[in-house]
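[1] Here is a sequence with its predicted model. Questions after.
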Amino acid sequence: MGEEIGNFHGFKVVDIDENGQWIYETVDGERATYDEFGHSFDDKQVLGNGLPNYYAGWNNSVRYKNFDLNITMRGAFDYQLLNFERMYLENPSITNYNRLSSSQDLVFGKERLASPLEYNSYYVEDADFWKIDNITLGYNLPLEKVGAIQSARVYVSTLNTFIFTGYKGIDPEVNRGGLAPGNDGRDKYPTARSFTVGFNVSF
């Protein structure tokens, strides 16, 4: 009661043993092996929050002679995501899906995971990002009036151009609505990068 909306509650892991089993931190700050840990509701801790504390945006418009350049950027900061893709597809007990190549990585740089599928702090990641969302470069053709044509412009544009983030998932922009924000679900289609070439004519 009285907790913040968007908090992740789960088991906090701090290490892995020589058998690939999780080592936990208890609510009292003690270390516990997989068999020693209670795995009950009372053993859960706040692992992060799925609602960003800060948002930022920056739009630039630059003109030089007949050229124009527009750049749209935005970001979100100081929040976490639960990476469901990694939680499922890095776990050796899941056999009805393809595995991520990262499933062969050493957990905490020590051992490969052997524990059963479990939601814990290892899959709650910082998700700060800065995205260059749109870049549009245009050129206004230096035409004298030709018939009814007043002006003409060609342009190239990209959408979802670049993203800077430490998040390991496909895209740190996920649904933040409802009472469970910050859950990066499985099997979603990646956000596409698109390119457009256009021609504007004014009459």
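    Received the coordinates, thanks. Numbering: from 1, shown residues only.
[2] use CA for all of it now, contacts and neighbours both
    Noted.
[3] Contacts made by stretch 77-91 with the rest, please.
    With C-alpha atoms under 8 Å, 6 or more residues apart in numbering as the contact definition, stretch 77-91 has outside contacts at 48-55, 94, 97-104, 113-119, 123-129, 169, 172, 182-187.
[4] err, stretch 13-25, not the other one
    Looking at stretch 13-25 with C-alpha under 8 Å, 6+ apart, the contacting residues turn out to be 11-12, 31-34, 37, 107-108, 110-115, 120-122.
[5] which strand is the longest one in the protein?
    When secondary structure is assigned using DSSP state E, the longest strand within the chain turns out to be strand 151-165.
[6] What is the burial count for residue 80?
    The tally of other residues near residue 80 (other C-alpha atoms under 10 Å) stands at 26.
[7] Below is structure B, check it against A:
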Amino acid sequence: MGNGGKVRNRGIELSLNATPVKTGNFSWNTGLNLASNQNMILNMEGPAKYGVNSDSIRYTQPDGPGQTNSTLQILKVGYPIGEFFTLQYEGKDADGNSQFRSKDGSLTTSPDIGADYVYAGSPHPKVLLGWTNTISYKNFDVNFFFRGSFGSKIFNVTKADLSYTVNAAVNNISTYAKQDKMTDAKNNAYSTRYIESGNYVRLDNATLGYKVPLKNTAAIKGLKFYLTANNLFVITKYTGIDPEINQGGVGLGVDGNNFYPKTRTLVFGVNIGF
């Protein structure tokens, strides 16, 4: 084992806060945060060398059905950590079999694993967004917070593994593959077919509160009721369970049968002051 190489991260973060409206009974405070980071491997030199080429390593091997020796990602000088490196899917041939782009530019139904791979996108988001708001009207107040991620890719291994039509006679398969033939042995091959946009906007949490007006002589000095909801909804075109998957380590951006859905929670509470 060797701890070698060099990675560079460059980015920018912008934070804006404002009070667009403030009157006697009404106020609106808002804050916007935008962040962008660019990750790049500068070199892979160190006391140990891995792989055939010293400047690259293929990795992330889920070993799904029919996926012998297939990998999803590459560590490569000049690319970000987690760059997807896989087959280029080119639809079906005249017989309904999945075909791919080979390294010489021709189409083939029997791709060469590794040799026919192409760089297929980064799991790193280009922009992260956070938007918080507090709105007050008389004794009512509302707080809500949106989060967003834009520009990343997700390798939907779960969809690929559930689309293996060769086993359709004995296993359930995804409706995504219902038009694929059972004789198409490469229909679920890890490829650009299963790489999707990871863009999303999520309403992370929202709280509605009401402060009960009390007389100064009352034993209770403060009384407030509130209702909080977490993970209300997410807007995305990603077809998996959730686009907000693992973004840590070197195997980031892979949805591989290991994600438990986030829960939506509602909390009702009372704050009492004496």
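    In hand now; what should we look at? The structure displayed is predicted, hence computed values, not measured ones.
[8] What range does the longest strand of structure 1 cover in structure 2?
    Using TM-score structural alignment, strand 151-165 of structure 1 corresponds to residues 222-236 of structure 2.
[9] Surely residue 36 of structure 2 is in contact with residue 124?
    No. Contact status for residue 36 of structure 2 versus residue 124: not in contact, 9.7 Å apart, counting by C-alpha atoms under 8 Å.
[10] ok, these two, which is more surrounded?
    More neighbours sit around residue 124 than around the other of residue 36 of structure 2 and residue 124, counting by other C-alpha under 10 Å; the figures are 24 against 16.
[11] With residue 88 of structure 2 as the reference, measure out to that one.
    The spacing between residue 124 of structure 2 and residue 88 of structure 2, counted by C-alpha to C-alpha, to the nearest Å, is 20 Å.
[12] try residue 113 of structure 2
    Relative to residue 88 of structure 2, residue 113 of structure 2 is positioned 11 Å away (C-alpha to C-alpha).
[13] Looking at these two now, which is surrounded by more residues?
    For residue 113 of structure 2 and residue 88, the more surrounded residue by other C-alpha under 10 Å is residue 88, and the numbers stand at 22 against 16.
[14] who's in contact with the more buried one?
    Residue 88 of structure 2 is in contact with 100, 101, 117, 118, 120, 191, 192, 193, counting by C-alpha under 8 Å, 6+ apart.
[15] how about TSV for these, with neighbour count, distance to residue 135 of structure 2 and secondary structure added?
    What follows is the contacts of residue 88 of structure 2, written out as TSV (neighbours: other C-alpha atoms under 10 Å; distance: C-alpha to C-alpha, whole Å; DSSP: H, G, I helix; E, B strand; the rest coil):
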residue	neighbour count	distance to residue 135 of structure 2	secondary structure
100	27	53	strand
101	21	54	strand
117	22	52	coil
118	17	49	strand
120	19	43	coil
191	27	47	strand
192	22	44	helix
193	19	44	helix
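[16] want to try CSV for the residues you listed, with distance to residue 93 of structure 2 as columns?
    Supplementary listing: those in CSV, determined by distance: C-alpha to C-alpha, whole Å:
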residue, distance to residue 93 of structure 2
100, 10
101, 12
117, 19
118, 20
120, 22
191, 16
192, 17
193, 15
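[17] Report the contact partners of the counterpart of residue 196 of structure 2 in structure 1.
    Under the alignment defined by TM-score structural alignment, residue 196 of structure 2 corresponds to residue 125 in structure 1. When contacts are counted by C-alpha under 8 Å, 6+ apart, residue 125 of structure 1 is found next to 80, 81, 82, 83, 167, 168.
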